[in-house]
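**Student:** 3D, please:
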Amino acid sequence: MSLLVKALTVGGRPNPLGTDGKPPQFGWKLEAARRGTLQTAYRIQVADAEDGFDRPLWDTGKTESDASIRVTYEGPAPVSRMRYFYRVKAWDNFGGESDWSEIAWWETGLLSEDEWQARWITPDPAAIDPLAEPVFALRKSFELKSDVRSARVYATGVGVYDLYLNGEKVGDDILAPGWTSYRNRLQYQTYDVTDRLRAGSNGLGVLLANGWYKGDLTWSDKSCLYGDRRAALVQLHVTYADGTEEIVVSDPTWSAALGPIRYSEIYHGEIYDARLELGQWSRGDFDAAGWAAAASLDLPMSVLVPQENWPTRVTETIRPVAFIRTPSGEAVLDMGQNMVGRIRLSVEAPAGTAVRLQHAEVLDKEGNFYVGNLRSAKQTVEYIAKGEGTETYAPHFTFQGFRYVKVEGYPGIENGLPLDRFVGEVIHSDMPRSGEFECSHELVNQLQRNIVWGQRGNFLDVPTDCPQRDERLGWTGDAQVFVWTAAFNYDVGPFFQKWLRDLAADQKEDGGVPFVIPDVLDGDHSSAAWGDAAVVVPWAMYATYGDKALLAEQFDSMKAWVDYIRAQGESEYLWNTGFHFGDWLGLDAKENSYVGATPRDLIATAFYAYSAKLVRDAAEVLGREEDARKYGELYGRVVSAFREEFVTPSGRIAAPTQTAHVLALMFDLAEGEARARTARELNKLIEDNEFHLTTGFVGTPYLCHVLSANGYHETALKLLVQESYPSWLYSVNQGATTIWEHWDGIKPDGSFWSDDMNSYNHYAYGAIGDWLYRVVAGLDADGRAPAYKRARIEPRFGGEWLTSARAAYDSAYGRIEVSWRADGMSRAVEVALPPNTTAEVLLRGAALDALRESGRPVRGGAEGIASAADTADGVRLAVGSGVYRFEYPLA
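**Tutor:** Prediction:
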């Protein structure tokens, strides 16, 4: 078969369980043997049974269209707890017709609060102190008949929970239900437990900890921000072979007890006393005599939404690489990688032996264990042995950011530690990996690995700033600057969809945007470049995944943010009032200041223009003509006001900082000769600083982009490969395995930046990745067609510093790859495009007469190449799907 339909998804996910009631959006990928393959038509069938396609619920018939992503279902409205099956076939531009795809499915959850028969439950406060530190255990036994056909559990909790059935944990997710704007939205999870049930006695149980709902949050040691009572909500639906149904729900007939987890907090860790274990407490035959009763709690049901984000899971395990005895005598494990997650330990010890693990990111310059940068976060786990052979334990409801683990109390520790008894379990939102990058410069490759590890560590249900100290909050500014890099490395569509809905829920009535989402900072809000996440992130999701529905959903939030800005300034078109973080951590800051020298009103007005432009663009995509006109006009007026205020009549940017020049170029705020002068002066600022940057959080993401785009690509490359402070590779040479918060988090003499704010896993400066992928490797999207439907392939070769680079990206249409090699004599570029996409390829330095593709001259035509022409920059080609190898000598 020359055309194959594969990789079916609903809402970007394969076979999703527990969806909402919105019409699903279908996607699929094509596989084809011929170059230049485009889809010309599709047919989708949806049925209510796997063998029901002879009587489908919905059949599009042969539909003339090239759409193969985000195709909206238009059949009968989905109903609750229903599994729907679908299949797809396609036709191509060569007259080919595929077979039907394999059958895929999606299954809805509980779509109405009226369908929840369960009640929120918590231990009876007359028997168990509702504010007690130990984790609650809640359970119930129930009887079932034989011949169970299917069974689903719908469950959630405030704060975080683990679900158990018949003695085993259900599912592999961790820290469910995740962190949302709990007053407005609370996710519930759906579990298929068909194979876990048995005829006769069964048991259902929940462990319930504080989590983000009730536990300590922020550096101000706040707790109970959403409520002071933990509670669980559980509803089990069992369907028998004859179609009858039985429902088991959480209610006051459940029993409750305090378990062996004596303490558990996100920041501080966990204490587990194995001597207090409850036995097979979630089995049906467990004797719960002596347990307390459960009590119902009046909590809202209207806020419940099905799981939206990727679940948080253990995604990798790593072993310690070394045991260290520090100069001060501490016993320390080196994991070899700054990671986020937990340690699983195994131990044989007498009852009552307490093994204590404390977690840290770095050692100090003397080689001792360093926890100063954790501030009040304890990051400590304690396991108390029960004395029964080999015991294995990992914490349940906390996570740590660490490379080093100080161990105390382990038997025989005076002689060292057995490395095989400790395993690092890496935890983050289980996003599929989508992008790859590598090049000929090994330090740059390590930088890319650091970017990826930084994203993994901080994309744990929300996009946190850091994973170790007493913060771990969803800072909007960090998310905004990193979103494009993030969306290359991983599929972050569901991740940011969930977070954006929380942003809209926590947005102020006047359109202001909190500094962190979910909002836990007592109303502080609306800094330029931070609040702009309300606009930048939805646009990035549309551009990357073609998610027009999310763009429409967030559009009111986007407008509200820009309208908020418009109401703030002393002038309607300048933003020169209020608090702003400015160019946070810019190196041109005054002494003892975190804020760079670029004027805050310049930054604020630049982002005002940028967000107004993106709202205009979104309105055009959504067909909202009046909004497009309104925000287009606003954009023009803000740009004019910026130029009048911050660009001199001779074309000079009023602020002599790198970041000021970067923003003027990136957001098209300087034009004509003023633009050329701005680029020249930015280049001179960098040359005068001996090819070192001074930018902070605001300027750094765009610095190399604007240099490459304005004739100074060599300067951008020099910044990339710069190894002395300040630079990206300085931290790499200092042994970093993640991105640092400060350019000099560890100084050349081994001393540290101030304890008060010195994370060694802080992804913002990792935004350089976006330039590596789009510009150095040359794998970019054409903004005229979202989701890489039309790619722009334009490798920017690496001069004397890079001789090769490769990037690959698994787009919604399929895998795109670009690689190049260059020497002083010739260049070779390989391109691979999936079916149903096209690309514009620019081969710099090439001449058409000398260009060969897979050994054949390009002039005269080749399969898949629609056009080829010489330009001032090189050969520009229009190509279709397929694999190409271009070779040419340097002119």
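**Student:** okay, CA-based contacts and neighbour counts for the rest of this
**Tutor:** OK.
**Student:** residues contacting D583?
**Tutor:** Residues in contact with D583 (C-alpha atoms under 8 Å, 6 or more residues apart in numbering) are V595, G596, A597, T598, R600, I603, T659, T695, G696, F697, V698, G699.
**Student:** measure it to L703 for me?
**Tutor:** For D583, the distance to L703 equals 13 Å [C-alpha to C-alpha, to the nearest Å].
**Student:** just A479 next, same as before
**Tutor:** Using C-alpha to C-alpha, we find A479 at a distance of 18 Å from L703.
**Student:** next, show the common contact partners of D583 and L703.
**Tutor:** T659.
**Student:** is it true that T659 touches F697?
**Tutor:** No - using C-alpha atoms under 8 Å, T659 is not in contact with F697, being 9.5 Å away.
**Student:** more crowded one of these two?
**Tutor:** Using other C-alpha atoms under 10 Å, the more surrounded residue of T659 and F697 is T659, with 30 against 26.
**Student:** the more buried one - nearest residue in space that isn't next to it in sequence?
**Tutor:** Nearest non-adjacent residue to T659, counting by C-alpha to C-alpha, 6 or more residues apart in numbering: G699, 4.5 Å away.
**Student:** that neighbour and L693: what is the separation?
**Tutor:** With C-alpha to C-alpha as the criterion, G699 and L693 are 10 Å apart.
**Student:** which is the next helix or strand following the longest strand along the chain?
**Tutor:** If you go by DSSP state E, the chain has its longest strand at strand 331-348. Downstream of strand 331-348, the first helix or strand assigned by DSSP states H and E is strand 354-360.
**Student:** so what touches that following strand?
**Tutor:** Under C-alpha under 8 Å, 6+ apart, the answer for strand 354-360 is 369-371, 374, 378-385, 400-410, 468.
**Student:** let's see this one next to it:
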Amino acid sequence: MALVNKLRCEYKENPIGIDIQHPRISWQIQSDTRSWLQSAYHIQISRDPSFPSLLWDSAKVHTDQSIHVELTALVWQPGERYYYRVKVWSDQGEETDWSDAAFWEMGLLDVQDWQAAWISAPTGLWGVESCPLLRRSFQISKPVKTARIYATSLGLYEMLLNGRRVGDYYFTPGWTSYKHRLQYQTYDVTELLLTGDNALGAVLGNGWYKGKLTGKHRPNVYGERSAFLMQLHIEYENGTKDVIMTDSDWKTAESPILMSELYDGETYDARLEKTDWSMAGYDDAEWMVVDTLPHAKDALLAQENEPVRKIEEITPIALLMTPSGETVIDLGQNMVGWVRFTVQGHSGQEVTLQHAEVLDQDGNFYTDNLRMAKQTIRYVLKGGEPETYEPRFTFQGFRYVKLNGFGAEIQLAQFTGIVLHSDMERTGDFQCSDPRVNQLQHNILWGQKGNFLDVPTDCPQRDERLGWTGDAQMFIRTSAHLMNVAPFFSKWLHDLEADQLASGGVPFVIPHVLSENSHSSAAWGDAAVICPWEIYQLYGDKRILEQQYESMKAWVEYIHRQSENTFLWNTGFHFGDWLGLDSKPGSYIGATDRDFIATAFYAHSVSLLAKTAKVLQKDQDAESYTQLHTQIRDAFQQEFVTPGGRLSVPTQTAHVLALMFELVDGNAKERAVHKLVELLEESEFHLTTGFVGTPYLNLVLSQTGHTDAAYKLLFQTDYPSWLYQITKGATTIWEHWDGIKEDGSFWSTDMNSFNHYAYGAVGEWLYRCVAGIHVDEDAPGYKHFHIKPLPGEGLTWAEASLESMYGLIHSAWRRLEDQSMDIRVSIPPNTKASVHLPNAKETMLRENGMALEQTEGIQAINPTDLGVSLTLGSGTYRFTY
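**Tutor:** The predicted model follows:
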């Protein structure tokens, strides 16, 4: 019997506080029956989870659609909860029971729904870096049915209600293009309210709004005053309602947090703590009245992506005394978050924790690569009993922590690493027979954990931590295998559109906080086109294309206008093949001609825009951009391909891009493939590619029949290689191939992050080629997909899993001692897959011991020169041959 489960609204389980006018719901089907396909659905919506009456009934809708079903029939009311349930039919006529009820709840939908005032501490009372406290009391005299808080801030905020923290979100309201878009959060606080006296409290931090940003430590990028905006909506059992809001009745005082900066850390003086300050009955007579600010509210919108949460805890593995006499704890993992610690001492005693990623070649604490970022926590004890502390408005990137002021009797149990990142659903994994490659996979995952803290940052430790567009587009497909990143990137892409120049140019970083001229490099600005297309491909999300289409088109038209020859991009600044190993001495830019790279990405973005226009049925645009792509491709060949068919730019990256973006064909393609392999042979199968070439290198090799070369690259352990970092003890991906040189010295001080996910894009090849799972461009979201594993020398087994929108996809292969193959695949209900079994012979092939003709679920069998291709319906299969 099939079941309908995992109901989601806008990717989320029972979300509250959404403001999308036409919410979309998705579901999965659980069935052991092979080749299970949905033929119809039935949706009901009610205000009551038992569905005694209906607001809307879809009746039976004949379709196989089970993801992103848009609900357009009703006008949804602010603050209201809506329950929904689903039943489906199979193409064989099976009817399921109703699913369990799920719900979504609307937030505040219009600027007029905001009655509250922005409140702020008066200026000049305390130090400009101090984090103010805010509070007010109120009374409740009737039994409460439901209560919701809607809150946001200029800066960061943490809320308390009757002394208890509201919610488990951190770094709220998140980082957006604040002048255009400011998120608010919604909290269910029904259980926190008391009959009688109550109190609300808030603490404000500088955050991205007014804290120091970029390598220049620029303060007040968005504004000079932190502020808070909140409404508490209470519905009583008798049907009446109240709204408690921020206004001039609130008061403010100095907090113990004397300084809190994202890069520099936090200073906390526990002697300044105000006991029970967020509880009812607290005497706030000496507190100051807040200022109300005339700041606009028209940029407010509901939380779009998953919030940052505490995800896991790490126990230190060692207490070290370095050669220079420093006391250091080793967490054993390069992580992002902070340390929770316990200390006991006298009043006024100060302890400090400094954070670093690595030790130097002598084993001493090393911070030069942090540049100006201090990453230091200072805590002044109130004295007496043991005191436990953790920061609020800062985060650090670190493995090692240097301790000062703790005394001689330090115990590792006093310290715990708290890992924070955007709470994205974990969706995929990869494992294989080589533990070094498994460590590489671990490092890719932890690079994503460390750099997906509300925005896709380049690095989480030095004075940067910015949403670099190039890094994001290079890694997006890898990231989507490991976690559900659709809401995360959708929110970021909306900021990209908001910060996009009127000319269509795209800033280097999103949100845009660099100089006004810092925009529109090839492969960086192309994130405007590549990222929406990838989200559409991987999640079947057509809406992201609709929302971003004008931004995508504006970027392509910007390039079109910049070019002296409208079919070549040979103007402007470009990062080129950033950190390519064939760079000139003293340069970060690789040897590949930047006009070559720019024109290649120009062609790529135009091709994706043409495909997008076709998906959106913008036929005129589709035809126009298809023609433009042909013209760019012709111009590329005239400019960069010799009459004999040789690429004029003789670098690994040039050949990778020409092949990946299908810019050459015929003899020129054959020569490019041959030359790429020749270049690798000349380097004894070591790469020289940088940020632009590396993500595609192994993919191109596999696509052109040279998976053996890709495996040779993977298994190199000397510099430069992915596994070289493993030999040096890396637990995350490095920014530079030799961040730590073979003699233990460092490559650089100003550009040497040890947690920088870009080169982790090799993960896409591991999942897509080694394990073999990849999407079908014509059936996005894995409605139809391919499983085509490519076993290679060096591995005896590999497997990958992916929780798609439809359910779990799994691919595993194992080469047995007699060289026979065992391949297992899982295909979720309501999907199909094309499965290629390498080097198989149909006559020798068995599924669970049976001949293929006897096997249910196999819909087509096609022998090829390279094996056997099968079309499979849903189910779990085991093939041996």
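**Student:** give me the common contacts of G699 and L693 of the first structure.
**Tutor:** Shared contacts of G699 of the first structure and L693 (C-alpha under 8 Å, 6+ apart): Q658.
**Student:** counterpart of R275 of the first structure in the second structure?
**Tutor:** In the second structure, the residue matched to R275 of the first structure (TM-score structural alignment) is R271.
**Student:** with adjacent residues omitted, what lies nearest to its match?
**Tutor:** The shortest distance from R271 of the second structure to any non-neighbouring residue, by C-alpha to C-alpha, 6+ apart, is to K382 (4.5 Å).
**Student:** aligned partner of that neighbour in the first structure?
**Tutor:** Residue pairing (TM-score structural alignment): K382 of the second structure is matched to K386 of the first structure.
**Student:** helix/strand/coil for the residue nearest to D510 of the first structure when sequence neighbours are not counted?
**Tutor:** In space, and not counting its chain neighbours, D510 of the first structure is closest to Y564: 6.1 Å by C-alpha to C-alpha, 6+ apart. On the three-state scheme (DSSP: H, G, I helix; E, B strand; the rest coil), Y564 of the first structure is labelled helix.
**Student:** dump the residue contacts of Y564 of the first structure.
**Tutor:** Y564 of the first structure touches D510, G511, G512, counting by C-alpha under 8 Å, 6+ apart.
**Student:** would you turn the residues you listed into JSON lines with neighbour count?
**Tutor:** As requested, the contacts of Y564 of the first structure are arranged in JSON lines below (neighbours: other C-alpha atoms under 10 Å):
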{"residue": "D510", "neighbour count": "12"}
{"residue": "G511", "neighbour count": "23"}
{"residue": "G512", "neighbour count": "24"}
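**Student:** which of those residues map to contacts in the second structure?
**Tutor:** For the contacts of Y564 of the first structure, the aligned pairs still in contact in the second structure (both residues aligned by TM-score structural alignment, their matches' C-alpha atoms under 8 Å) are D510, G511, G512.
**Student:** export these as CSV, with columns for distance to Q25 of the first structure.
**Tutor:** Formatted as CSV, these follow (distance: C-alpha to C-alpha, whole Å):
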residue, distance to Q25 of the first structure
D510, 33
G511, 30
G512, 31
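**Student:** count the neighbours of the residue nearest to G474 of the first structure when sequence neighbours are not counted for me.
**Tutor:** Spatial nearest neighbour of G474 of the first structure, excluding adjacent residues (C-alpha to C-alpha, 6+ apart): T464 at 4.4 Å. Number of residues near T464 of the first structure (other C-alpha under 10 Å) recorded here: 23.
**Student:** swap in G383 of the second structure?
**Tutor:** 16.
**Student:** then L236 of the first structure?
**Tutor:** With other C-alpha under 10 Å as criterion, L236 of the first structure counts 22.
**Student:** look at the alignment partner in the second structure of it and give its secondary structure.
**Tutor:** Taking TM-score structural alignment, the alignment pairs L236 of the first structure with L232 from the second structure. Put simply, L232 of the second structure is strand when judged by three-state DSSP.
**Student:** make sure L232 of the second structure is actually in contact with R148.
**Tutor:** Yes - between L232 of the second structure and R148 a contact is recorded at 5.7 Å, counting by C-alpha under 8 Å.
**Student:** shared neighbours of these two, which are they?
**Tutor:** Among the neighbours of L232 of the second structure, none is also in contact with R148 (C-alpha under 8 Å, 6+ apart).
**Student:** in the first structure, point out the residues matching stretch 206-221 of the second structure.
**Tutor:** Alignment of stretch 206-221 of the second structure against the first structure: residues 210-225, by TM-score structural alignment.
**Student:** same check, this time on stretch 418-430 of the second structure
**Tutor:** Using TM-score structural alignment, stretch 418-430 of the second structure pairs with 425-437 in the first structure.
**Student:** report the buried residues of that stretch.
**Tutor:** E425, V426, I427, H428, S429, D430, M431, S434, G435, E436, F437 (16 or more other C-alpha atoms under 10 Å).
**Student:** do stretch 704-722 of the second structure as well
**Tutor:** Here stretch 704-722 of the second structure shows 706-717, 719-722 as buried, counting by 16+ other C-alpha under 10 Å.
**Student:** repeat that for stretch 566-582 of the first structure.
**Tutor:** Going by 16+ other C-alpha under 10 Å, stretch 566-582 of the first structure has these buried residues: R566, G569, Y573, L574, W575, N576, H580, F581, G582.
**Student:** so which residues make contact with that stretch?
**Tutor:** Counting by C-alpha under 8 Å, 6+ apart, 526-528, 565, 595-596, 598-601, 603-605, 608, 634, 637-638, 641-642, 698 sit against stretch 566-582 of the first structure.
**Student:** matching residues in the second structure for it?
**Tutor:** Using TM-score structural alignment, the residues of the second structure aligned to stretch 566-582 of the first structure are 560-576.
**Student:** and the end-to-end length of the matching stretch?
**Tutor:** Across stretch 560-576 of the second structure, the straight-line distance between its terminal residues is 19 Å, by C-alpha to C-alpha.
**Student:** now do stretch 49-68 of the first structure
**Tutor:** For stretch 49-68 of the first structure, the first-to-last residue distance is 23 Å (C-alpha to C-alpha).
**Student:** would you mind measuring from S751 of the first structure to Y788 of the first structure?
**Tutor:** When S751 of the first structure is compared with Y788 of the first structure (using C-alpha to C-alpha), they lie 45 Å apart.
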